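Visitor: Here's my sequence, what's the structure:
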Amino acid sequence: MADLAGRELVANGVRLHIVEAGPVDGPLVVLLHGFPEFWRAWERQIGPLARAGFRVVAPDLRGYDLSEKPPGVPAYRLSRLREDVAALIHALGYERAHVVGHDWGGIIAWALAIRQPEVVDRLVILNAPHPAAARRMLRLPRQWLRSWYILFFQLPWLPERFLLRSGRKMLRGTNPAAYTPHDRELYQRAWEQPGAATAMINYYRALPRFGNVKGTEVRVPTLVLWGERDVALLPELADGLERWVPDLRVVRFPRASHWVMRDEPVRVNNLLLGFLSA
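Guide: Below you'll find the model as predicted:
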């Protein structure tokens, strides 16, 4: 992995821990992790991007690991999460950035590109549904069967206990090297940060009340990378996105899981470099 520097900064009134690599004057790439990860979700992508001349910034999203954990469910409404990213870009001294998001990071990235396209240069999404596609697919019983955990996460205290006791079992890709025992230990330590488990699950608790995105059109060049062995999201969620995303390329990974950037890092990295350098 490239030489990394970690520090904290304040964006949108929240203290965020970030990890940086690459030249400070390079084009900015912001890597947004998902649940239940933190910045290390991107450890196989940071080095190649930095060596290619990009300034790479991978934050711990609010509530995760070393970032601030505001109390209460409303603090994790989607509008605030996307405003964190826009403010982070500006706090780093940029007007725009390439934004790459996986899972919850991808949900935030979609919302940012829809609502604040002026801060997004190019968009890359990994296994995260466009909001209109998600609304369409949630009408299908097949998707609800896969999304049962969203209902479970609405319960008090029990989801936190599940995460801390059994969260490691979620981190299983189709590639045996996707997550090592050391990786899982690092994730366990992140979840055990004071207040982290509740903050992470509050993303899901906020979703039914505060998760709507006004608008659907994405007006920036977009690359979608989709692991088709995702146990939580149907492959059809990557179908028909041209309806809302005119400048779009979709690449499917038939043998990859939800954790596509860990299952097939070399191919993912080559696609990222080609797309972001265009």
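Visitor: hey, let's count contacts and neighbours off CA atoms from now on
Guide: Fine.
Visitor: Just the strands from the stretch 151-278 of the chain, written as ranges.
Guide: Secondary structure of the stretch 151-278 of the chain (DSSP state E, counting those that start in this stretch): strands at 222-227, 248-253.
Visitor: Could you single out the most deeply buried of those?
Guide: Comparing the strands of the stretch 151-278 of the chain by mean neighbour count (mean count of other CA atoms under 10 Å), strand 222-227 comes out on top with a mean of 24.
Visitor: So Cys206 versus Arg82, what's the distance?
Guide: Not Cys; residue 206 is Ala. Ala206 sits 14 Å away from Arg82 when distances are taken as CA to CA, to the nearest Å.
Visitor: Glu95 contacts Ala87, correct?
Guide: No: in this structure Glu95 lies outside contact range of Ala87 using CA atoms under 8 Å: 9.7 Å.
Visitor: okay, those two: which has more neighbours?
Guide: For Glu95 versus Ala87, the count of surrounding residues by other CA atoms under 10 Å is larger for Ala87: 19 against 15.
Visitor: Which residues are in contact with that one?
Guide: By CA atoms under 8 Å, 6 or more residues apart in numbering, the contact set of Ala87 is Ala11, Asn12.
Visitor: which residues touch the closest residue to Ala132 other than its chain neighbours?
Guide: Leaving aside its sequence neighbours, Ala132 sits nearest to Thr216 (CA to CA, 6 or more residues apart in numbering; 6.4 Å). If you count contacts by CA under 8 Å, 6+ apart, Thr216 has them with Ile114, Pro131, Ala132, Trp244.
Visitor: any idea which element the third one lies in?
Guide: Think Ala132. Using DSSP states H and E, Ala132 maps to helix 131-137.
Visitor: Could you list the buried residues of that helix?
Guide: Pro131, Ala132, Ala133, Ala134, Met137 (16 or more other CA atoms under 10 Å).
Visitor: Dump those residues to JSON lines, plus distance to Pro48.
Guide: Listed next are those as JSON lines, based on distance: CA to CA, whole Å:
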{"residue": "Pro131", "distance to Pro48": "30"}
{"residue": "Ala132", "distance to Pro48": "33"}
{"residue": "Ala133", "distance to Pro48": "31"}
{"residue": "Ala134", "distance to Pro48": "32"}
{"residue": "Met137", "distance to Pro48": "35"}
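Visitor: structure for this one too, so we can compare:
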Amino acid sequence: MHPSSLHTRAVRWALALSLLALFAPARAADKHYMVTAPDGVALAVQESGNPDGPAIVFIHGLLGSRLNWEQQVGSAQLRGYRLITYDLRGHGLSGKPTGLEPYRQGRRWADDLAAVLAATQARKPVLAGWSLGGAVISNYLAAYGDAGIGGAVYVDGVIELAADQITPHPEIYRDVTSPDLKTHLDAERSFLALCFRRSPDSATFERLLANAALASWDMQTAVQSMSVAAAEGLGKARVPVLLLYGAQDVLVQAGPAIARAKAINPRVRSIVYAGSGHAPFLEEPERFNRDLAAFMQSLAR
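Guide: Next up, the predicted model:
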């Protein structure tokens, strides 16, 4: 075939693919929208993956945002699922109301999650909550029950803000609320470093640090005494619950946290990653994604 004919054919194929992309139905990966919580706080929601697949709602931790879940959103192992992320109040692109009251009551965080679930209309989604996100799940279960969800995954989740479960770092938790900007930012960097036994690459760490700098100062003060209804929520859950913790976590003590969760709900299952710290989904993403996919498949069976 003459080279000019090959070139013409290539151009036609490129044009056809461009038109297909232009007129193809929008995928969930293209969805970014705002949801309003009952008290008026705007919540930034994002979707990716298969819009027709079983839904997973990812709930990040303190000083995070949806960016924490990049290794899950881009995972080949999870591409068949509808992946929903949102920025908690006081974080990321969500609203940051002033004062302590909008953050101290755990029920407000539960109402946020309920508003997101209602807006997405996800049927029996699985909730995956990291660190503070675990407390959000418990508060949601206490307020709304588990009839609307298919299961829950606590990822180094806060079961209770109890001294035997949370490793004390008084200087960091003091300094993140400091009015001095340098002290505040240095404390956020120190907090973020404690999240990992295996630190991510420098670009990812810097992005997550910028993530932390977006967080509300009032939220960082109030959340340290946030109410967590573990017994009323996690304790009464009848849906399958999986605990995924890093054995090297220096923020949430894996052993006592898992023991407390099983004491209030003996039906929960647990997996411990011997080599991970507080963020196994970033430190061992392939293993984490495989375990999450296996949990989803077990629900389907």
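Visitor: Looking at the strands of the stretch 151-278 of structure 1, which is nearest to Glu192 of structure 1?
Guide: The closest of the strands of the stretch 151-278 of structure 1 to Glu192 of structure 1 is strand 222-227. By CA to CA, the value is 28.6 Å.
Visitor: which residue lines up with Phe288 of structure 2 in structure 1?
Guide: Aligned counterpart of Phe288 of structure 2 in structure 1: Val268 (TM-score structural alignment).
Visitor: so who does its match touch?
Guide: So Val268 of structure 1 contacts Leu225, Val260, Met261 (CA under 8 Å, 6+ apart).
Visitor: Can you list which of these carry over to structure 2?
Guide: Counting by both residues aligned by TM-score structural alignment, their matches' CA atoms under 8 Å, the members of the contacts of Val268 of structure 1 that carry over to structure 2 are Val260, Met261.
Visitor: Just give me the closest of the contacts of Val268 of structure 1 to Val251 of structure 1.
Guide: Checking those one by one against Val251 of structure 1 (CA to CA), the nearest turns out to be Leu225, at 5.0 Å.
Visitor: what ranges do the helices span in structure 2?
Guide: In structure 2, the helices defined using DSSP state H lie at 3-23, 70-73, 101-104, 106-120, 132-144, 170-175, 181-194, 202-213, 217-222, 254-264, 280-283, 285-300.
Visitor: Now render the ones you listed as CSV, adding distance to Gln46 of structure 2.
Guide: Converted to CSV, these look like this (distance: least, CA to CA, whole Å):
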stretch, distance to Gln46 of structure 2
helix 3-23, 21
helix 70-73, 10
helix 101-104, 22
helix 106-120, 10
helix 132-144, 16
helix 170-175, 30
helix 181-194, 23
helix 202-213, 16
helix 217-222, 22
helix 254-264, 30
helix 280-283, 19
helix 285-300, 19
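Visitor: of all the ones you listed, which lies closest to Ser48 of structure 2?
Guide: Of the helices of structure 2, nearest to Ser48 of structure 2 by CA to CA is helix 70-73, at 6.6 Å.
Visitor: what stretch of structure 1 does the closest one fall on?
Guide: The aligned range for helix 70-73 of structure 2 is 43-46, by TM-score structural alignment.
Visitor: so how far is Asp25 of structure 1 from the residue mapped onto Ile159 of structure 2 from structure 1?
Guide: In structure 1, the residue paired with Ile159 of structure 2 is His130, using TM-score structural alignment. His130 of structure 1 is 31 Å from Asp25 of structure 1, where distance means CA to CA.
Visitor: show me the contacts for Asn12 of structure 1.
Guide: When contacts are counted by CA under 8 Å, 6+ apart, Asn12 of structure 1 touches Glu83, Asp84, Ala87, Leu88.
Visitor: nope, Ile125 of structure 1 is what I meant
Guide: Val100, Gly101, His102, Gly106, Ala109, Trp110, Thr222, Leu223, Val224, Leu225.
Visitor: which one in structure 2 is aligned with the last one?
Guide: It stands for Leu225 of structure 1. Match for Leu225 of structure 1 (TM-score structural alignment): Leu244.
Visitor: shouldn't Leu78 of structure 2 be in contact with Ala294?
Guide: No: the pair Leu78 of structure 2 / Ala294 is not scored as a contact, 10.2 Å apart, by CA under 8 Å.
Visitor: Mind checking which of the two has more residues around it?
Guide: Leu78 (21 against 13).
Visitor: Quick check: the residue nearest the centre of structure 1 vs Leu158 of structure 1, distance?
Guide: The residue lying closest to the centre of structure 1 (CA atoms, centre = their mean) is Gly105, at 2.0 Å. Using CA to CA, Gly105 of structure 1 is found at 24 Å from Leu158 of structure 1.
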